[in-house]
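**Q** got a structure for you, letters missing:
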């Protein structure tokens, strides 16, 4: 796939609205779930992937789609740590915490909005309950370089952090002002240098195209600066402007957003730029150096995807801890309360603070397998599927295969008795290509919850 050229005419032709699939099996909406309903699904001997949501930021970045609490008050952080401790105590009564931990991820907000001393408290709580880690466990943190110090890095290194993702988005000053995030290049470089000096050998940079005042020419300058940071991998996301869902986005002047045509030019240049500078495109929105494990995994057909993005650490039960955190096992998706008062009330009552999710039916699991295999590896091994589920693929999904024919006719998808394969252009449209297998999408297609693929 890596040596193919992308056909941008076809890309534009098929760029339709689709769900932003993450780890969810389909476009299904979460429903209310009680603690009693999810407890059976915590009993397992699978490895654990732990996600800790540290939701605080000092001020709003207007493009942000995350669940964040804006504050400068230290007592709110202190109180939140106390509730993390209570939640972990309750969780440990229902979850075998001696299970091996394969992955730990800290998201936000920005986790380093907590002081180094406060982060050390959080890490101590985790170590108290989870002591068994795989030798090559991935321990990663999302960081806003504006809130990062050597002292933060010292604490993280002590805990075992080995992967850092720095949010950049864009270095254009006009764009930064428009989205309320002033972050000079020198500040970002200093943060990256601190991580490198501490021995962090896996650094990711997040970028967003489609923000106010961006053009191909301004984004070229951002990319030149990013290259100086020498990241090991990059994530380049398409900005989804959904002000009806995220209030902060209402502060963005829509007349300053680049046109769809300009965004496509930017995206085309991004691909050419990174591939010409030694990176390889992985999936819809990631780039990695050839020696990065992301690229090695996709070559073997072993790449996985969850709500945090692409990962090589599949086969684990994801347990979310903290406000709004999402968890996933083979049978259920679950999310903690998004409202701080309700979260605290549940924790005070000694409950796991899950309030909604979806218990997967056997049909969900079957369709999830197809969708996520294609989303992660852009190919689907039909024989392996049939052996796993005891189902004749072409008999069960004859209508879905017919719906794929338009992509086959355009040369984006190849279907044989053994495999479904998606080419490089098709990989950028994978959210559309997997839609025939999503039995919920048609029921929700008229709702204003989806964005353009490109």
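**A** Cool, got the structure. Keep in mind that what you see is a predicted model, and the values were worked out from it rather than measured. Numbers count the residues shown, from 1 in each chain.

**Q** when you work out contacts or count neighbours from here on, use the C-alpha atoms and nothing else.
**A** Will do.

**Q** where does residue 117 sit: helix, strand or coil?
**A** Reduced to three states with DSSP: H, G, I helix; E, B strand; the rest coil, the structure at residue 117 is helix.

**Q** against residue 152, how distant is it?
**A** When distances are taken as C-alpha to C-alpha, to the nearest Å, residue 117 and residue 152 turn out to be 8 Å apart.

**Q** in the chain, what residue sits furthest out from the centroid?
**A** Largest separation from the mean C-alpha position in the chain: residue 395, at 33.6 Å (C-alpha atoms, centre = their mean).

**Q** now it: which helix or strand?
**A** Under the assignment given by DSSP states H and E, the secondary-structure element containing residue 395 is helix 393-396.

**Q** what is that helix packed up against?
**A** Packed against helix 393-396 by the contact rule (3 or more C-alpha pairs under 8 Å, 6 or more residues apart in numbering; DSSP states H and E) you find helix 382-389.

**Q** buried sites along the helix it packs on?
**A** Neighbour counts over helix 382-389 (16 or more other C-alpha atoms under 10 Å) mark 382, 385 as buried.

**Q** can you list contacts of that helix?
**A** Contacts made with helix 382-389 from outside it, assessed by C-alpha atoms under 8 Å, 6 or more residues apart in numbering, are listed as 366, 391, 392, 393, 417, 418, 419, 420.

**Q** need those in JSON lines with distance to residue 169 and neighbour count, can you?
**A** Conversion of these to JSON lines gives the following (distance: C-alpha to C-alpha, whole Å; neighbours: other C-alpha atoms under 10 Å):
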{"residue": "366", "distance to residue 169": "36", "neighbour count": "17"}
{"residue": "391", "distance to residue 169": "44", "neighbour count": "15"}
{"residue": "392", "distance to residue 169": "45", "neighbour count": "13"}
{"residue": "393", "distance to residue 169": "42", "neighbour count": "15"}
{"residue": "417", "distance to residue 169": "43", "neighbour count": "10"}
{"residue": "418", "distance to residue 169": "41", "neighbour count": "12"}
{"residue": "419", "distance to residue 169": "37", "neighbour count": "15"}
{"residue": "420", "distance to residue 169": "34", "neighbour count": "16"}
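
**Q** got another one to weigh against that:
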């Protein structure tokens, strides 16, 4: 049985007061959320001119980033550009396929736990380019070594799905499709350069996905967007009820996701999350308070296998495509093109998007990054924390955890540290207590 981290040692009033003061100083700051580090410059001294090492005794996931969209939403923080011509699309996809082939050739006995294709909008690709990507994917997965719970997923929009693309997705082994809705309100989305489709069209698309053999359809919603209110969220829930997807994911809008000076109101975000949680669970979706994913099926957490093991278990993954991220217990890397115009990397002279440098991180930074990612689940696994930090985890964080528990901000059950409803109101501030002190002070 796991040693109870709440046992042992008496915490002095001074130490208790110090932790309380630190938490209070961060409660109302939108700086602290699920992003880490707070600025890339805080990791510059960890840069090394080597490929990111992976542990080949463990499973790995692949992720492909397709940065192309038919329209650019102003709230999106990911690397993206307007859909280029078909020749540029084909070159981009062929370069990614070549990068994956070379990576596979260097590493025998790869065991995949997941494979997601995201963006951007992968289904924005032309019919020809999308067929090239899907047919390669299907051929590779058919012969790959995968874990029992392997479940590939692809991101899409209702406006870019076609009957042919749906058929290609289903025929090549993808059983989960994640569709971005964000909001059903035109008044919310139009100022952010995004359009709303009709419920009739969305229902038809989901029907076609199911008929093709797609087991799980996920719909993304956002909260905290400029112009959103409880009334617009109620309409969003009515849309979800009508569409009846297997899964729903809700994302909080963050201040750093918008170019202009809109200020995120943390209390409004909290109230909107609570409303969405209550309404989704009333519709029969399973979800843990504080987690951002909901599912009609109680056992899948509303996630693909790539996201599930990355969020809950901190497993390693390899990204392909411009600016795509990779991570292992050794550190993290970004492929070329991070924070740069995508068009710069679409020329004939660019044949690979692989990273040329890596951040080789101390265990404290690997742990802090895991906490940030796991924050989407409203907590984290204590055994994973101990695996990353060893004995240092209990030594460093026992008092912090005892304080949070005594203030009813967290619960601990078996292996799981989970934010309470009171704690989730200040989730960013609480998660930051597990960040590296040097990073926060810097």
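**A** Done, it's in. Worth saying up front: this structure is predicted, and the values here are computed from it rather than measured.

**Q** TM-score of the superposed pair?
**A** Here the TM-score for the pair of chains, by TM-score structural alignment, normalised by the length of the second structure, is 0.78; 409 aligned residues with a C-alpha RMSD of 3.9 Å.

**Q** and the contacts of helix 382-389 of the first structure, which two are furthest apart?
**A** Considering C-alpha to C-alpha, no two members of the contacts of helix 382-389 of the first structure lie farther apart than 366 and 417, which are separated by 18.5 Å.

**Q** average offset between the longest helix seen in the first structure and the second structure?
**A** Using DSSP state H to assign secondary structure, the helix with the most residues in the first structure is helix 74-94. Once superposed with the second structure, the aligned residues differ from helix 74-94 of the first structure by a mean of 2.4 Å; criterion: mean C-alpha distance after the TM-score superposition for the first structure.

**Q** would you mind listing the buried residues in that helix?
**A** Applying a neighbour-count criterion of 16+ other C-alpha under 10 Å, the buried positions in helix 74-94 of the first structure are 77, 80, 81, 83, 84, 85, 86, 87, 88, 89, 90, 91.

**Q** my guess is residue 27 of the second structure meets residue 426, correct?
**A** Yes: shown here, residue 27 of the second structure and residue 426 form a contact pair, counting by C-alpha atoms under 8 Å, at 5.6 Å.

**Q** so how far is stretch 146-162 of the first structure from its chain's centroid?
**A** Taking the mean C-alpha point of stretch 146-162 of the first structure and that of its whole chain, the gap between them comes to 22 Å (C-alpha atoms, centre = their mean, to the nearest Å).

**Q** read off where that stretch ends up in the second structure.
**A** Here stretch 146-162 of the first structure aligns to the second structure at residues 159-175, judged by TM-score structural alignment.

**Q** now for the aligned residue in the first structure for residue 408 of the second structure, how many residues are close by?
**A** Residue-level alignment of residue 408 of the second structure against the first structure, with TM-score structural alignment as criterion, gives residue 411. Neighbourhood size, residue 411 of the first structure [other C-alpha atoms under 10 Å]: 14.

**Q** need the contact list for residue 411 of the first structure.
**A** Listed by C-alpha under 8 Å, 6+ apart, the contact set of residue 411 of the first structure reads residue 423.

**Q** tell me which element it falls in.
**A** Take DSSP H and E as the rule and residue 411 of the first structure turns out to sit in neither a helix nor a strand.

**Q** now it: how far from residue 404 of the first structure?
**A** Going from residue 411 of the first structure to residue 404 of the first structure by C-alpha to C-alpha gives 11 Å.

**Q** all strands for the stretch 151-300 of the second structure, in order.
**A** Assigned strands in the stretch 151-300 of the second structure, in chain order: 153-156, 176-182, 216-223, 247-252, 293-295 (criterion: DSSP state E, counting those that start in this stretch).

**Q** figure out which of those is closest to residue 432 of the second structure.
**A** Between residue 432 of the second structure and the strands of the stretch 151-300 of the second structure, the shortest gap by C-alpha to C-alpha is with strand 247-252, which sits at 17.1 Å.

**Q** the closest one vs the first structure, average distance?
**A** Averaged over the aligned pairs, strand 247-252 of the second structure sits 1.4 Å from the first structure after superposition, using mean C-alpha distance after the TM-score superposition for the first structure.

**Q** which strands and helices sit next to that strand?
**A** Counting contacts by 3+ C-alpha pairs under 8 Å, 6+ apart, strand 247-252 of the second structure packs against strand 216-223, strand 293-295.

**Q** one step back: between residue 27 and residue 426 of the second structure, which has more neighbouring residues?
**A** When residue 27 of the second structure is set against residue 426 and neighbours are counted by other C-alpha under 10 Å, the residue ahead is residue 426, at 24 against 17.

**Q** so who does that one touch?
**A** Under the criterion of C-alpha under 8 Å, 6+ apart, the contact list for residue 426 of the second structure reads 27, 28.

**Q** do you know how far it is from residue 38 of the second structure?
**A** Relative to residue 38 of the second structure, residue 426 of the second structure is positioned 17 Å away (criterion: C-alpha to C-alpha).

**Q** please apply the same query to residue 325 of the second structure.
**A** Distance, residue 325 of the second structure to residue 38 of the second structure, using C-alpha to C-alpha: 16 Å.

**Q** between the two, which is the more surrounded one?
**A** Comparing residue 325 of the second structure with residue 38 by neighbour count (other C-alpha under 10 Å), the higher total belongs to residue 325, at 20 against 15.

**Q** hmm, residue 336 and that one touching each other?
**A** No: at 9.9 Å, residue 325 of the second structure does not count as touching residue 336 under the criterion of C-alpha under 8 Å.

**Q** hang on, the earlier thing: deepest-packed of the strands of the stretch 151-300 of the second structure, please.
**A** Highest mean neighbour count among the strands of the stretch 151-300 of the second structure (mean count of other C-alpha atoms under 10 Å): strand 293-295, with a mean of 25.

**Q** that older thread, average distance between whichever helix or strand comes after the longest helix of the first structure and the second structure?
**A** Using DSSP H and E, the next helix or strand after helix 74-94 of the first structure towards the C-terminus is strand 101-107. After superposition onto the second structure, strand 101-107 of the first structure lies on average 1.1 Å away from the residues it aligns with, using mean C-alpha distance after the TM-score superposition for the first structure.

**Q** residue in the first structure matching residue 201 of the second structure?
**A** Counting by TM-score structural alignment, residue 201 of the second structure corresponds to residue 187 in the first structure.

**Q** that match and residue 208 of the first structure: what is the separation?
**A** Using C-alpha to C-alpha, one obtains 19 Å as the distance from residue 187 of the first structure to residue 208 of the first structure.

**Q** same question for residue 74 of the first structure.
**A** Relative to residue 208 of the first structure, residue 74 of the first structure is positioned 30 Å away (criterion: C-alpha to C-alpha).

**Q** and whichever helix or strand comes after the helix holding residue 395 of the first structure, how far out from the chain's middle?
**A** Past helix 393-396 of the first structure, further along toward the C-terminus, the next helix or strand under DSSP H and E is helix 398-403. Helix 398-403 of the first structure has its C-alpha centroid displaced from the chain centroid by 29 Å (C-alpha atoms, centre = their mean).
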